[in-house]
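Asks: Below: sequence and its predicted model.
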Amino acid sequence: MSKMLQRWQMRMFVDIALLQSAKRSLLLRKQNQRKASVSI
């Protein structure tokens, strides 16, 4: 039981980390597009 709980917690932690990295990459992409539009 505890092993299953640990595995579930690890999966949740990984999902959150992936979500945060995805959000960060999206923000960076938006900033890059804005810079590109300004340079053009």
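Replies: Ah, there it is. These numbers come from a predicted model, not from an experiment. Residues are numbered from 1 along each chain as shown.

Asks: Please make it C-alpha for all contacts and neighbour counts, starting now.
Replies: OK.

Asks: so who does the residue nearest the centre of the chain touch?
Replies: In the chain, the residue lying closest to the centroid (Cα atoms, centre = their mean) is Ser21, at 2.3 Å. By Cα atoms under 8 Å, 6 or more residues apart in numbering, the contact set of Ser21 is empty.

Asks: which secondary structure element contains it?
Replies: helix 2-39 (DSSP states H and E).

Asks: next up, a second structure to put side by side with the first:
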Amino acid sequence: MLISITFKPRTNSNVLEYFMTSLVLEHIHFRTHLLHIYM
């Protein structure tokens, strides 16, 4: 991802927050993708 290259967190909490956000976004993207398949 381009974001992971440009985004450079300084603290562990920022790292965790970033990974959680990206995981949630990936999950949403995956669900919408499945939704389009079944529609």
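Replies: Perfect, I can see it now. Everything numeric here is computed off the predicted structure, so don't read it as measured data.

Asks: ok so, going back, distance of the residue nearest to the centre of structure 1 from Arg11 of structure 1?
Replies: For Ser21 of structure 1, the distance to Arg11 of structure 1 equals 15 Å [Cα to Cα, to the nearest Å].

Asks: in stretch 16-23 of structure 2, what's buried?
Replies: Tyr18 (16 or more other Cα atoms under 10 Å).

Asks: corresponding residues in structure 1 for that stretch?
Replies: Across structure 1, the stretch matching stretch 16-23 of structure 2 (TM-score structural alignment) is residues 8-15.

Asks: on that earlier part again, to the chain's geometric centre, what's the distance from the helix holding Ser21 of structure 1?
Replies: 0 Å (Cα atoms, centre = their mean, to the nearest Å).

Asks: aligned partner of Ile3 of structure 2 in structure 1?
Replies: For Ile3 of structure 2, no residue is aligned by TM-score structural alignment.

Asks: How far away from the center of its chain is the host helix or strand of Ile3 of structure 2?
Replies: Using DSSP H and E, Ile3 of structure 2 maps to helix 2-6. Counting by Cα atoms, centre = their mean, helix 2-6 of structure 2 is centred 12 Å from the centre of its parent chain.
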